[in-house]
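>>> got a predicted model here, sequence first, then my questions.
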Amino acid sequence: MAARPGPAPPSGLSPRLLVWMVLGEWRAQPGRTLAAILAIAVGVGLGLAIHLVNRSALDEFAGAIRSVSGAADLQVQAASPLGFDEGLYPVLARLDGVATASPVVELRARTASGEPLTLLGLAPLRAAAVTPNLVGGGAVSGDGGVTTAEAVFDLDAITLSPAALQQSGLRVGDQVRLSAAGQSASFRIVGNLDGVSGDRALGVIDIAAAQWRFDQLGRLQRLDLRLSPGVDRTAVERAVQAALPAEAALVTPQSEMRRTESLSRAYRVNLQMLALVALLTGGFLVYSAQSLSVTRRRPQFALLRVLGLPARGMLGQVLIEGVVLGLAGAALGVALGVALAELALRLLGGDLGGGYFRGGRPPLVFTPVAAAIIFGLGVAIAVLGSLFPALQAERIPAAVALKTGSGESAETAGQPLPWISLGLLAAGGLAALGPPVGGVPLFGYGAIALILAGGVGAMPWLARGLLGPLRRLRAPAPPVALAIARLWGAPRQAAVALCGIVASTSLMVAMAVMVTSFRGSVEDWLIQILPADIYMRLDPGLTLDSEAQARLAAAPEAAAIEFRQSFNLRLRPDRPPVQVSARGQASTGAGEGLPLVGRQIRPEGLPVWISEPMARLYDLSPGDPLALPIGPGAQAQVTVAGVWRDYSNQFGALILDQAAYTALTDDAGRAEAAITLAPGVEPEEAIEAFRVRLPPSIAPGADFAEPREIRAVALRIFDRSFAVTYALEAISILVGLAGVATTFSAQTLARRKEFGMLRHVGVRRGQIMQMLATEGALLGAVGALAGLTLGVIMSQVLIHVVNPQSFNWTMETRLPWPLLATLAVVLVATSAGAAVLAGRGAVADSAVCAVREDW
């Protein structure tokens, strides 16, 4: 007895027959299939790589925070580097529920050879109970032999982290000279901080030595609190908060990690969106490949219908083909993503050019859940790209499809109406008006997706609208007339060819316009913000006292010198600190020369000028009052006098008059200077003269630079920050161009019978090649025009919605005309060339063979 056939899958075909048909289609069109798989793989790989790099960097940073915070449940941090009164320490230590309080002096320091270092002053016994990782390992005696850990109580002793030892080239037992807060002192290295992970350069000395030797008497920068077991944590936090002065804030290690993660959230999300762009482009290529496959196989599908295959069988087969494409592409993409992440960590570290995790080379942390999600997204994109072609296959009328040449008329029946595309474009415009969600411009990204979908959906009507005037040309050459008639009469097939071009081109143009606008705005800003002839900056830990400032100002090479002091100030515990800069001369105000935007006022009280990001983050405008937690006692009450454009700090910056700063803080030290040279003085000559006038202990740590050098460095940093963006743009357009070639190849091969009929009526092979070249060039031109237009529209969403909501700054639109023109020419040439190359094989058959039926 014959065995019963196995159950048929949902497609209505047996598994064996289904596999045979799928593999047969892949063998028939290997180039198009490979392009679709690679497009999905690139999108999945980029998305996974970016996630893995960011996750690895965040995990490394979290480990560094844990190693420094130790067992501290709460931390009290100073709002500024000036610290807070140490009288707060006994007050908090005596609160109910506080088991141990560890006072900390924290300073930015540098070694004699110039390496930066974070210097902590600790009370060893207190720190051993709260942050044991910061109490060093083995100590050494004067002759290098190991002694007890009592050496950490020595006021001349210091323990260094492994990273600090490595970057300084020193060993345990060596002497190291440190400069911090304008003071210098020498210490003997007595051990290493094995518990401090990562690349953090850290040094620990006794708190008494830190306060005495670095002019910090009576001041602390941090208090680490360990709570008693079983206490009401919320009640203790309320009690601590009530006891805090304005110059201190309460945080937790967990909140610090969340705050640090939020610093790079917008940058990480933007990179993920760029990776998704490549994946979406892959989805359009899958749609194009599947649509062309369905068109080419219409007679085969019709025959299967006549032989009894239900309509859902057509739907199932095409969807299963999409699933297989997605599985192959996503699997390849996961492997590619892991390799790219490993390479990026080696070359760029965990930073990816954004400047959020500097200096680290964290190990790769693979997250299976994220990999599975991105894998599933790749498969889903491939299935969605196959859905519309599958629905088209399901609706194929068998009797009509069996007739040769019925392709376009049947395929246009189920085509979406124009108002759907118009509705998507309108919805995109409305979405662009939405606010950010959790600091991320989700509505902005949604607007870009809707505009892209609407633009791609409008391709059939747009193609007819742009090609319409060409139909009225008088007596065009026969190949040109045939090409125009073909594109005019088959708008949906033209749209299938255009969708990949338009998607990749528009997204690349949008990013290119945004980056060009951003870079141009930064260049203009740098010119306006750097009016002096020379700028001086001291290394961390160094300052010029009043005497050194006067000696430098008396130099005959200087016509004027504006001394400045900058530091970070925390206004809210849940927000990154803002950068405060004290500047201005007696003859000019602090706001002189700033690139102000909007109105400016003259307040009666103390004026300050805030940056655009600060105005957005803290909802401030000219005339609003602001309390600054600087200086001892109550907060300084100031008034916003104006808002200025700033691209150096996305979390806010504030400028106040340096005389007011000195009065508020009693800090006369300065670490920066803007120098205007006397007429006829050369910058090189002046720099040498200024360096001679600096104190010998400070001169090696002084960095002088001309504005052109600063601008060059800033633009290099800008380009490095966008290096990943440039790479993603290039990959996206390469995927799109590959899609152009495979799409034209598939369409041309599917038109063998049409070419055979043209040969029968007297059209020569050369004329058919001219017709194909004209079709390709016209489609490339339409795609370029549509892609450029759509890209410029989407760039406005990036410039005026995504960037302000992500990074809190604005810019002016600048179009990169040379790039846009080059892109248009490349698209037209690529399209024409791909059509001609594909047509060489399609017209090679004899005219009789080309028009014969297969049955």
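Received the coordinates, thanks.

>>> only C-alpha atoms from now on, for both contacts and neighbour counts.
OK.

>>> contacts only, for the residue most central in space within the chain.
By Cα atoms, centre = their mean, the mean C-alpha position of the chain lies nearest to residue 267, the distance being 3.5 Å. Applying Cα atoms under 8 Å, 6 or more residues apart in numbering to residue 267 gives the contacts 354, 806.

>>> got another one to weigh against that:
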Amino acid sequence: MLRQFPRIFLWHVVRHLQRHRLLAVLNVLSVALGVAVYLAIQIANHSASRSFAAGIDLVAGKAQLEVRGDVDETLWPLVAHQPGVKAVTGLVEGKITFPDWPGEYLQVLGVDLLTGEPFRTFDINQQGNSPPLEQWMGEGGQLAVQTEFARRHGLRIGDHLRVLVNSEIKNATVAAFLNSRDEAAAMPANFAVMDIGWAQELFGRQGHLSSLQFLLDDASQAKRVAAQLNQLLPPSLHAAPPRQRSYQIESMLSAFQLNLTALSMVSLLVGVFLVYNTISASVARRRVEIGILRSIGATRWEVRALFLGEAGAFGFLGVIAGMFGGVLLARVLTGAVAKTVTSLYVLLSIDRTWLDPWQFATAAFFGMATVIVGAWLPAGEAARVDPVQALSLGAHAEGAVTRMPRHAWFGLGVLLLALGSGWRALHGGSPAWSFAAAFFVLAAFALFAPMTTWFFGLLAARVRRAGVIWQLAAGHLRQSIHRNAVTVAALGAAIAMTIGLMVMIFSFRTSVDAWIHHGIVADLFIAPASNEVIGLEAAVPSAAIEWLRARPEVRAVDTFRELECSFARPDGKANTARLAVLQGEYRHNLSFVGGDDERKMARVFHDRCVAVTEPFARKFGVHGGDHLQLTTPRGPADFEVVGVYADYTRDEGQMLMARKNFEEWWNDPPVQSLAIYLQPGASADALTDAFRQRFSSEGEFAIYSNRSLRQRILSIFDQTFAVTYVLRTVAILVAIAGIFLSVTTLAAEREREIGTFRAVGASRAQVQGLLMTEAGMLGAIATALGLVSGLLLAMVLTWVVNPAFFGWTIHLRLPWSSLLATSPVDHPGRAARRVAPGLAREPCGHRYICSGGMIMRYLSFLLVLLSALQVSAADWRLALPGWRYEFPRDQHIHPDFKTEWWYFTGRLTDDQGNVFGYQVTFFRQGLRPPDAPSGTTSRFIVNDLKFAHFAISDVRGQQFHFQQKLSRGAFGEAGFSNGSRLAWIDDWSLELAPDGTFALRASNGPTTLQLHLQSAKPFAIQGENGVSQKADGPGHASHYFSATRLVTGGTLNIGGEAHTVQGESWLDREWASNQLTTNQVGWNWFSLQFDDNTELMLYQMRTRDGGLDPNSSGSYVASDGTVQYLRREDYQLTPTKWWTSKATQGRYPIAWQLTVPKLNLQCAISTPLEAQELVLNPVAYWEGLVDLQGSHESRSVHGHGYMELTGYAGVLVGLSEGAKR
């Protein structure tokens, strides 16, 4: 038989499915519904977790540690130099809403572009480039928004927005768009970025940060570095990996998500019953075929495999259909899940559904498991059929009757298991035991189904006056007990789930409604309107509170504040929860467990005490009289728990504290909402109108009366259970599908019997009546069984699941009107009315069963440096002719010019003759003119940007070392002054002694340089009439002088070796506001020192057409220090060798032939080290040491110098136009 098995399988299964297509479709749909609901819930849960995690990942970027909370910004420089810390950046977070787009919000991240670059996982893009720094850092309200958000609202660069922050309407500008650096990574549409300083100003967070992010030298040492940092941090802060926050949120959401998963599994459980019913019907209908197969040699395993294969075919098609349906259903559920999570836990926006292959694999596994489990017992029954008894259906039915008592006793045992599981869940066991209790309740009543069905049939048969049709239906009910019991169990489970959810939600809503009526006693409630979108973020203006308290019609004003607080439990374990802060007096609106409400609240207001909610007490094991150690900005504070009170606002629980105690330990005056109590006879509407008229210009407020707030809370409750309503609807649809399937299966099984009825004269109406009566009986039994089990399930959900997972006390209430209105008793009759007419017309009813109409009905359900160079001279002073140089004045800062630098280059040798070139440069890039309107208090909003370069050319080692530093100087770590310290960034510095000697320090890891430099010649003024012209037009110039020969000595540490060095250096000192034009793409610059004590400075400005700008020029410094100006035509430079960079593919002319006819000077310029390219993404240029050899005035000369080549590895945009003065 084994060889013939595939043929027999095709004959047994495929032909059967072809003949009974509607049965097949209904079974496929039953599996598909279960798979679709389960998969949709998994997708919605995963999307919620991934969306929140994506937001955390986007904020934290590549950070390996973070310090999160109310962070004093002065901690930044303190922790930045700790051992093991590679980089630190600060963040400011906040949320804004839009009065013109109700319900829309942005989660804004204030970043520091300079220190945050190594952390970022996104780019800030303005028309292909980073936004100009003077715009981004110098102007307020500059936002970079996600491209999807911009598309949704039709935004373009430069568009202005009205935003609502802390009840105030402010202005913002779309300055750039955000793009993820990783295409596979997610970026929420409601994510935006702005400069950290302006974010502090926008959100009123001056002096404070939301977090500090850390990169480490060695990520494996994160725990050690975190412990080290925690010793420096105040008690209210601690260092931890950023993902830990995601884990905390996932833990907080786990109970909610587990509930949804458990509910979705009920649909799969119902599918097990339906498949069991179908395969059982198939076995009963084909007992003769089974007997024949067994008699000709088919083994029991082969018979079992045939029926499991039939179920597997249903399962495979159902899984495929369910996956498509699950994705579609997930789009509906995801929005409901997001709203629920936002209402109860944390602000969440799910912009996309996250599809994980493992979700589909798990759904497929459960879908196939559903059909295998459902088909296993009937398939085993088929395998055990005795060939001799195969023709006796009565023997089969008799066997089902004899097993009824055993099933009933098993059912009682399972009920005891349900009782034990519930007790375990409420007394220290895992909350998952509560779900086990719910499952055992459903399983117990499924085992009661055979006995219940048999007794109902027995009782119905004794109703003699009901007629022949009634008697026949009652007889069939008992004769087909093996089939009808499974039908009743399946329908009862679906009905039980529907009723259980209905009763639990009604009880919960009733309890919440009673809590609202008892707890909400004020006449008016006022809060910033944005808090309805972004949670408790915005604060009520203090002026509004004072105005209300001064009104004669106002009797009292209570204030409310909520924040996150860390605390230590009585067992010493650290946790985090919400802390509610109340200012006012006890309004007899809290109900404590154990009573004595007034005394307990008096202690909260007058002693160092807190009260906690029921969920808090259960989650953390806290009771009245326990002590909690709260982490506050002023150190740990011990508070006694006076009692536990009922509250339904948060399932993770919260603590309640009086404002007096809060102000003693926290310096956090803002409040987020107000409760207004009016004098008797005062009009709430009149006060509302007066308030809006007075404060309409200061923002938008949500103002609720007592009644409207109650309605709003209940609407949020209904929104919270929107997902459950969807699942309940699916359960009802599963029940209807099950009834239809059951009636259809019974009718198909009795095709010959119905044909006999018609042959002996039964009318169509009689056949239809028989089927309708049987269906009605099945529906009545299933409804009764489902009602009882549903009520028990509701008790488990209300009294076990809710306390175990959430800690709420819910009083059981029965929604009698809803139970009667939604009772599915009449569904069997409806199903029978659809099936019976076709059977009554045709002796063999399979023609109707094969029709497609019913099938269709069921199917219908289913950047930094580049930015620094792109300057605008608007409102900055221009470099114009007539400048009179004064020293030492002009060696110091010129803050009214936009750009300036101190540029040192030189050639050094050590005692062994080793040659080194060096470059140390300090730059100042203006962001805001010194006379720009200020009004800002954030230390991160500065007038200029500081950055510096340090490079060493090691000729012997053929190595080039380079380091760049950038800083705002927010903490004084970088800056410029008019004192002896000219410029500095961290440990890099330039100092000027009274005798004119420069002291220069810089380092790059183990490479350090310390030099003293003394000018051997007077300063050389470059250009003519006080300016060095770089392009045509006024202001396209700089003020420029050079120290062309600085006698240099000091120390250089490189490669682990210390070198005493000496040599000669060159200083270029230059300041300007508007040097270059857009037609200029780069320059060639040379500072050359000859051994005859003369120097030469040359620069060539290159244009886009490949030519040289006429303003290219230079200067010759004679041995006595006199300066001779050189025009472009006075010298010729011809490249003789080119070098191509492997890093940038830039092609640089690194060797030149120089001719200056008027000086009788010819010189070859070469470099001892070709690879001296500085790569500063997105800018790269070549600058390094060069050697000279040639003749001057017919005498042989040698020398050295420095050469700078820009614009060869991409256009280097220069200092652009736009000056006003």
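In hand now; what should we look at? Being a predicted model, the structure only gives us computed values, none of them experimental.

>>> report the TM-score for the pair.
For this chain pair, the superposition-based TM-score is 0.86 by TM-score structural alignment, normalised by the length of structure 1; 819 aligned residues with a Cα RMSD of 3.7 Å.

>>> show me what the helix ranked longest in structure 2 is packed up against.
The residue-count maximum for a helix in structure 2 (DSSP state H) belongs to helix 300-344. Here helix 300-344 of structure 2 touches helix 5-9, helix 21-60, helix 243-285, helix 287-295, helix 357-383, helix 706-720, helix 722-749, going by 3 or more Cα pairs under 8 Å, 6 or more residues apart in numbering; DSSP states H and E.

>>> in structure 1, what residues pair with the fifth one?
Aligned by TM-score structural alignment, helix 357-383 of structure 2 falls on residues 368-394 of structure 1.

>>> that stretch against structure 2, how far on average?
By mean Cα distance after the TM-score superposition for structure 1, the fitted stretch 368-394 of structure 1 averages 1.3 Å away from its aligned residues in structure 2.

>>> wait, a helix at residue 394 of structure 2?
Yes: looking at residue 394 of structure 2 with DSSP: H, G, I helix; E, B strand; the rest coil, it is inside a helix.

>>> which residue comes closest to it once chain neighbours are left out?
Closest residue to residue 394 of structure 2 apart from its sequence neighbours, by Cα to Cα, 6 or more residues apart in numbering: residue 479 at 7.8 Å.

>>> biggest strand in structure 2, by residue count?
strand 1037-1054 (DSSP state E).

>>> over to residue 99 of structure 2. Which of the three states is it?
coil.

>>> list the contacts for it?
So residue 99 of structure 2 contacts 162, 163, 164, 700 (Cα under 8 Å, 6+ apart).

>>> let's have these in a markdown table, adding neighbour count, distance to residue 242 of structure 2 and secondary structure.
Putting the contacts of residue 99 of structure 2 into a markdown table (neighbours: other Cα atoms under 10 Å; distance: Cα to Cα, whole Å; DSSP: H, G, I helix; E, B strand; the rest coil) gives the following:
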| residue | neighbour count | distance to residue 242 of structure 2 | secondary structure |
| --- | --- | --- | --- |
| 162 | 16 | 32 | strand |
| 163 | 23 | 29 | strand |
| 164 | 24 | 29 | strand |
| 700 | 20 | 34 | coil |
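
>>> thinking again about what came up before, nearest to residue 131 of structure 2, of the helices and strands packed on helix 300-344 of structure 2?
For residue 131 of structure 2, the closest of those is helix 21-60, at 19.9 Å, according to Cα to Cα.

>>> give me the angle between the closest one and helix 722-749.
160 degrees (axes from the mean of the first three to the mean of the last three Cα atoms, to 10 degrees).

>>> could you give me the buried positions within helix 21-60 of structure 2?
For helix 21-60 of structure 2, burial by neighbour count (16 or more other Cα atoms under 10 Å) applies to 21-55, 57-60.

>>> cool, stretch 649-666 of structure 1 as well?
649, 650, 651, 652, 653, 654, 655, 656, 657, 658, 659, 661.

>>> return the distance of that stretch from the chain's centre.
30 Å (Cα atoms, centre = their mean, to the nearest Å).
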